[in-house]
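[1] Predicted coordinates and the sequence they were generated for:
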Amino acid sequence: MQERGSLAVGGLVVLLLLLPLGYLVHVSPRFPGSLAGSLLGIAGAVLMLAPLLYVVIKRVPVLKAHVTRRVSMRTLLAWHVYAGVLGPILGLLHAAHKFRSPLGVSLTGMMLVVVLTGYVGRYLLARIAAAVQGERSDLAALTAAFDRASSEIEAARDPSPAGARGWLTRLVFAPAESAGSAPAADLGRLVEVADAMANVEAAVRNEEVMRDFFGKWLPLHILVAILLYGLLVLHIWSGIYYGLRWLP
């Protein structure tokens, strides 16, 4: 179920990124002010404001305790994600590829950045964290295998008994006479395990760097969301100020 949700949101994000390219083949300057265009714009604005409910509920303990009796935070997060993607899609359909004013261009850019930063934080960071955890488990297993192989090789190289008898044997006989030699197959396996450990350690370091880099997504997401809401308020005010053509 979670995988299907991730694919669905990913598909909506791809659609959102492709929609602005439509201005190359279609422009309708009068559509945004028409009844249909205004209804799309109002629906898009409502959906873009809906994610604020999740933020408020999450930050207010009393409200969170009251709401989560009926709806889980996981469900609220899903609504937050879908509303946050569908709202900008309706907003772009409302614009009808009319990107002539600085306000419209800025609003479009902020919508895209908000959706992308949200998608990175919700899905890509989770995948990176899961990958790092899995590779750490692999590294622990490889380390245990390396230790076992090292112990086996050490035992093969020094097969003399332990304790006082072993000390006497090592004292009387030369190391070359009392020590065996590790089989070539064991040495080869040890080298393979060490090489695999080095590769996994490098992968873990690289993914941790990516996780730290993308870990700065939340402040950026909050900042662009604030800018988006400010531009959205200006856009709504300008539409009301200059008049709605579909009103009698």
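    Ah, there it is.

[2] CA only for contacts and neighbour counts going forward, please
    Will do.

[3] How about the secondary structure of the most centrally placed residue in the chain?
    By Cα atoms, centre = their mean, the mean C-alpha position of the chain lies nearest to residue 124, the distance being 2.0 Å. Following DSSP: H, G, I helix; E, B strand; the rest coil, we place residue 124 in the helix state.

[4] how much space is there between it and residue 157?
    The gap separating residue 124 from residue 157 is 49 Å, by Cα to Cα, to the nearest Å.

[5] next up, a second structure to put side by side with the first:
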Amino acid sequence: MKQERTIIGSMLLLQIILWLGFLVHRSPAFPGSLAGVIIAILAALLMTIPAFIYSATKHFPSFKEKITKYFSLGKMLSWHVYTSIIGAIFAIIHTGHRFESNLGIWLTVTMMLSVLSGFVGRYFLSYSSTEIKEKQAELNLLATEYNQLLKVVGQPVSESVNIANPPINSLAGTKITESGNNSFLGVRAVQLTESIADLEYAIKTQQLLKRRTLGWLTVHIVSSIAFYVLLILHIWSAIHFGLRFLK
């Protein structure tokens, strides 16, 4: 998952860089050229077919039963993620940075919003969940050690210190006294308290970020639907008004 997140994150960064290319580059003739149209067709196929197959597999049990005999749902989701980001990169190239019509502008906006929200849902939330689980496990270990330490400190000195083999003071290289041992345990208790407080704060922060990004699915669905509607209109307008390379 970590390697996949790095790859997709790099591709998403590439898409954003390509989109920002309109600041230094414009090619009005490229979108309607033969090369531009071929790239547009590839982009549309990559962004629609895997997405529709994954959606149908996820929501229709009969179709899911047939398709999952050959491909797992997780594998299909990975294909959907990869093909969508590659298709989006092709789509940006297809534009030639010719952002002149409202339809083209909104098509690009909804496409990038759909890809970005999908990335957040697929990787950021799963990363947050993993981080919370790991920090919670570490917190449980520290809490257990802290509770055991309190029990030892609360015992009589003769019970809390092994007189036959007392601990070594690593700084002075001598045997520490019983009172010194209690002092050492007290310092360790303070350290554990600080570590526990830091972990609890980190967990609360991760949980807050996770709650605030839970709306990613709604954003992803709405932006994706808007993108597909605009894509159909874009294809229709391209065919209706004619392709430049055919003239």
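    That came through, no problem. This is a predicted model, so every value here is computed, not measured.

[6] gap between the residue nearest to the centre of the first structure and residue 86 of the first structure?
    Relative to residue 86 of the first structure, and taking Cα to Cα, residue 124 of the first structure is found at 19 Å.

[7] Residue 108 of the first structure reaches residue 92, doesn't it?
    Yes. With contacts counted by Cα atoms under 8 Å, residue 108 of the first structure reaches residue 92, the gap being 7.3 Å.

[8] Mind checking which of these two has more residues around it?
    Set side by side, residue 108 of the first structure and residue 92 show more neighbours around residue 92, with 24 against 20, by other Cα atoms under 10 Å.

[9] Relative to the second structure, which residues correspond to the host helix or strand of the more buried one?
    Element membership of residue 92 of the first structure, judged by DSSP states H and E, is helix 73-95. Per TM-score structural alignment, the counterpart of helix 73-95 of the first structure in the second structure is residues 73-95.

[10] which residues are contacting that stretch?
    Applying Cα atoms under 8 Å, 6 or more residues apart in numbering, the contact partners of stretch 73-95 of the second structure are 8, 11-12, 14-15, 18-19, 30-31, 36-37, 39-40, 42-48, 50-51, 54, 57-58, 108, 111-112, 115, 118.

[11] check contacts around residue 199 of the second structure.
    Contacts of residue 199 of the second structure (Cα under 8 Å, 6+ apart): 135, 136, 139.

[12] Contacts only, for the first one.
    Okay, so that is residue 135 of the second structure. 199, 202, 203.

[13] closest to residue 67 of the second structure among those?
    Nearest to residue 67 of the second structure among the contacts of residue 135 of the second structure, counting by Cα to Cα, is residue 203 at 39.0 Å.

[14] Leaving aside the residues adjacent along the chain, what's closest to that closest one?
    In this structure, residue 203 of the second structure finds its nearest non-sequential neighbour in residue 132, 5.8 Å apart by Cα to Cα, 6 or more residues apart in numbering.

[15] Could you check how far the one you found is from residue 120 of the second structure?
    Relative to residue 120 of the second structure, and taking Cα to Cα, residue 132 of the second structure is found at 16 Å.

[16] More neighbours: the two, which one.
    Neighbour comparison, residue 132 of the second structure and residue 120: the larger count goes to residue 132, with 21 against 17 (by other Cα under 10 Å).

[17] and the more buried one, what is it in contact with?
    Taking Cα under 8 Å, 6+ apart as the test, what residue 132 of the second structure contacts is 203, 206, 207.

[18] tell me which element it falls in.
    Assigned by DSSP H and E, residue 132 of the second structure belongs to helix 125-154.

[19] what comes up buried for that helix?
    For helix 125-154 of the second structure, the neighbour count (16 or more other Cα atoms under 10 Å) marks 125, 127-129, 131-132, 135-136, 139, 142-143, 146, 149, 152-153 as buried.

[20] same deal with stretch 32-44 of the second structure?
    Applying 16+ other Cα under 10 Å to stretch 32-44 of the second structure flags 32, 33, 36, 37, 39, 40, 41, 43, 44 as buried.

[21] from those residues, which two are the most distant?
    33 and 44 (16.2 Å).

[22] that older thread, roughly how far does the residue nearest to the centre of the first structure sit from residue 74 of the first structure?
    In this view, residue 124 of the first structure and residue 74 of the first structure are 18 Å apart by Cα to Cα.

[23] quick one: the strands in the second structure?
    168-169, 174-175 (DSSP state E).

[24] just checking, residue 136 of the second structure touches residue 202?
    No. Judged on Cα under 8 Å, residue 136 of the second structure makes no contact with residue 202 at a distance of 9.8 Å.

[25] burial measure for residue 223 of the first structure, as a count.
    Counted with other Cα under 10 Å, the neighbours of residue 223 of the first structure add up to 12.

[26] actually residue 93 of the first structure, not the one I wrote
    The burial count assigned to residue 93 of the first structure is 21, neighbours taken as other Cα under 10 Å.

[27] now swap in residue 164 of the first structure and tell me
    9.

[28] what does it align to in the second structure?
    Using TM-score structural alignment, residue 164 of the first structure has no partner in the second structure.

[29] Residue 164 of the first structure is in what secondary structure piece?
    Counting by DSSP H and E, residue 164 of the first structure is part of helix 163-172.

[30] As a quick check, tell me the outermost residue of the first structure.
    Farthest-from-centroid check, the first structure (Cα atoms, centre = their mean): residue 172, 64.5 Å.

[31] Would you mind measuring from it to residue 165 of the first structure?
    In terms of Cα to Cα, residue 172 of the first structure sits 11 Å off from residue 165 of the first structure.

[32] Same check on residue 220 of the first structure?
    69 Å.

[33] Show me which of these two is the more surrounded one.
    Neighbour count, other Cα under 10 Å: between residue 220 of the first structure and residue 165, residue 220 has more, with 15 against 11.

[34] Please list all residues in contact with the more buried one.
    residue 117.

[35] if you set the cut-off to 10 Å instead, what comes out?
    Neighbouring residues of residue 220 of the first structure by Cα atoms under 10 Å, 6 or more residues apart in numbering: 113, 114, 117, 118, 226.

[36] again, but for residue 58 of the second structure
    Counting by Cα under 10 Å, 6+ apart, residue 58 of the second structure makes contact with 52, 64, 73, 76, 77.

[37] can you give me the helices for the second structure?
    Counting by DSSP state H, one finds helices in the second structure at the ranges 2-19, 34-59, 61-67, 73-95, 102-119, 125-154, 157-160, 178-212, 216-241.
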